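> Okay, sequence plus prediction incoming.
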Amino acid sequence: MTAPNELRLLPWSGPEGKPCYLSTDDRRGYMSRLADNIESVQLGSAAELLERASEVLDDQNAGPDDMRRLAQQLTGSLRDVLRVATSRGDLLAVSDPHSI
């Protein structure tokens, strides 16, 4: 099994919003691949949301409700992307501790 400092932060939260971690020696196992796929979807969704945000911000007819909804979506997406970045940064540090 992996050492505690080698746990992978997963792209979803557990009960009460607490982070979930994966401990495995198999980086190609089912849970690792599932996490990779979910991270890929989250990053793709963030890219699409960024495009939509530009459109909403350019729309002179966008009202306060549109802006509030956009801010909520951007906040959720930023949270996901930050979790992915943290997880991947941690994985890089474990893979090659001299690279950081």
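Structure received.
> Going by C-alpha atoms from here, please, whenever you check contacts or count neighbours.
OK.
> So which elements touch the longest helix along the chain?
Ranked by number of residues, the top helix in the chain under DSSP state H is helix 64-95. Secondary-structure packing of helix 64-95 (3 or more Cα pairs under 8 Å, 6 or more residues apart in numbering; DSSP states H and E): strand 8-13, helix 30-58.
> tally of neighbours for residue 30?
Using other Cα atoms under 10 Å, residue 30 has 10 neighbouring residues.
> try this one side by side with the last:
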Amino acid sequence: MAEKYEPAVGEDLRLLPWTSETGKPCYLAPGAEDGMISALADATEERQIRDAAGALGEGEALLADPGAGALALRLALTAAVRALRDALRIAHSRGLRLGVCDDG
């Protein structure tokens, strides 16, 4: 299922790398760039990018192994999909902040 980003109320809001308990996007208000939530968001994005690099490496290794089983491939694909979803959310958030993406 593709993740849908709801339009932000204000153009300067930062899309955070997590969702609410109900699955809705979370945003950070302007002026909070040096705050604790912003630092947590930066650290979360860094972890998600590291996880994506790990999932890529594991997936490449499994694809190169002709004896890889269905379960191993399924687990690797699950990790890759999760990592891709996170990476796209990060790219979307950063694009919005740079003014090169819209919410459509």
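Right, received. Where do you want to start? Only a predicted model underlies this, so the values are computations on that prediction, with no experimental measurement involved.
> List the TM-score for the superposed pair.
Comparison of the two superposed chains (TM-score structural alignment, normalised by the length of structure 1) gives a TM-score of 0.85, and 92 aligned residues with a Cα RMSD of 1.5 Å.
> distance between the longest helix of structure 1 and the chain's centre?
For helix 64-95 of structure 1, the separation from the chain centroid amounts to 5 Å (computed by Cα atoms, centre = their mean, to the nearest Å).
> Then stretch 12-23 of structure 2?
Mean-position distance between stretch 12-23 of structure 2 and its chain equals 11 Å (Cα atoms, centre = their mean).
> whereabouts in structure 1 does it align?
Mapping stretch 12-23 of structure 2 onto structure 1 (TM-score structural alignment) gives residues 6-17.
> Name the nearest residue to residue 33 of structure 1, sequence neighbours excluded.
Using Cα to Cα, 6 or more residues apart in numbering and skipping the chain neighbours, the partner closest in space to residue 33 of structure 1 is residue 27 (7.7 Å).
> Roughly how far does the one you found sit from residue 7 of structure 1?
Relative to residue 7 of structure 1, residue 27 of structure 1 is positioned 11 Å away (Cα to Cα, to the nearest Å).
> which of these two has more neighbours?
For residue 27 of structure 1 versus residue 7, neighbours defined as other Cα under 10 Å are more numerous around residue 7 (19 against 12).
> show me what contacts the more buried one?
With contact taken as Cα atoms under 8 Å, 6 or more residues apart in numbering, residue 7 of structure 1 is in contact with 21-24.
> Nearest residue to it in space, please, no chain neighbours.
Nearest to residue 7 of structure 1 is residue 23, by Cα to Cα, 6+ apart, at 5.1 Å.
> now swap in residue 19 of structure 2 and tell me
residue 25 (4.7 Å).
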